[in-house]
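Enquirer: coordinates only, sequence not included:
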């Protein structure tokens, strides 16, 4: 997989509060640009499926890795394209604030997808790199 982007921010809320916002799947469209709806098929655990509607299409992600309250990895496979999003939260200032990280990696297989991989990474960066700032706004309650 090749990196599409890596972003981070400091959120003026404890990590446990940020985690609640991050894993409240039904409310995630508040901070996930382009996502109209989202729901989890079961509790937040490794192997759980999350179904979401984005840009008029229904897609699924699987929770591939989880460290409750600290990190979650979501993997989405669409044909020849695999995307992996890793959200990490680190407490700061004795737990009063949170350093939030988001990385997105993409892999493509087969022709012509391998040729389009750089453009796909650029599109993912343009669409999703703002998620961490939007998560911050949602967690801090500053979003309109």
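Expert: Great, that's in hand. What you see is a predicted model, and the numbers here were worked out from it, not measured in a lab.

Enquirer: going forward, measure contacts between C-alpha atoms and count neighbours the same way
Expert: Will do.

Enquirer: ranges for the strands of this structure?
Expert: For the chain, applying DSSP state E gives strands covering 2-11, 35-40, 49-54, 57-67, 71-78, 81-92, 97-108.

Enquirer: structure B:
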């Protein structure tokens, strides 16, 4: 089955622990996250989440993905579907990579698949990619601001 992917990354001048703390503090997403404006659920693989996205130039969309992976400090992924599995599925992943010198590289990726994938226009995927980039920048700003406030 064909897939289409959005893959972004950003380097953050903060420890992986700090980035993970901000990334998994879902109740604070509305304070800083322009793309995932709401995320609720338990921090454990298999948990059902409620996610609200606001892609640039698009309308808000709420869906209920399942947390497929949750490896504390390094990886968080969920899998969502449109109506039924196989119609239009997406797997959204955040992976943290420790950098030499104490920073963190965030890998922010989504793989789309399903019968409706050929009907999904490039504009929709580009809006989602822009949302990823906006979120990455906002996460970087928040983590670096918090890191600069932390006692040495």
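Expert: Received, thanks. Values in this document were obtained by computation on a predicted structure and should not be read as measured data.

Enquirer: So after superposing, what's the score?
Expert: Put the two chains on top of each other and the TM-score (TM-score structural alignment, normalised by the length of structure 1) is 0.79; 136 aligned residues with a CA RMSD of 2.2 Å.

Enquirer: quick revisit: among the strands of structure 1, which is the most enclosed?
Expert: strand 97-108 (a mean of 21; mean count of other CA atoms under 10 Å).

Enquirer: Give me the mean deviation of that one from structure 2.
Expert: Compared with structure 2 after fitting, strand 97-108 of structure 1 deviates on average by 1.1 Å (mean CA distance after the TM-score superposition for structure 1).

Enquirer: still on that earlier bit, quick one: closest of the strands of structure 1 to residue 140 of structure 1.
Expert: Nearest of those to residue 140 of structure 1, taken as CA to CA: strand 2-11 at 7.1 Å.

Enquirer: Now the residue nearest in space to the middle of structure 1: closest residue in space that isn't a chain neighbour?
Expert: Central residue check for structure 1 by CA atoms, centre = their mean: the C-alpha nearest the mean position is that of residue 85, 5.1 Å away. In this structure, residue 85 of structure 1 finds its nearest non-sequential neighbour in residue 104, 4.5 Å apart by CA to CA, 6 or more residues apart in numbering.

Enquirer: dump the residue contacts of whatever residue of structure 2 lines up with that neighbour.
Expert: With TM-score structural alignment defining the correspondence, residue 104 of structure 1 maps onto residue 110 in structure 2. Residues in contact with residue 110 of structure 2 (CA atoms under 8 Å, 6 or more residues apart in numbering) are 5, 6, 7, 90, 91, 92, 93.

Enquirer: from the middle of its chain, how far away would stretch 67-83 of structure 2 be?
Expert: Taking CA atoms, centre = their mean, to the nearest Å, the mean C-alpha location of stretch 67-83 of structure 2 is offset from the chain mean by 9 Å.
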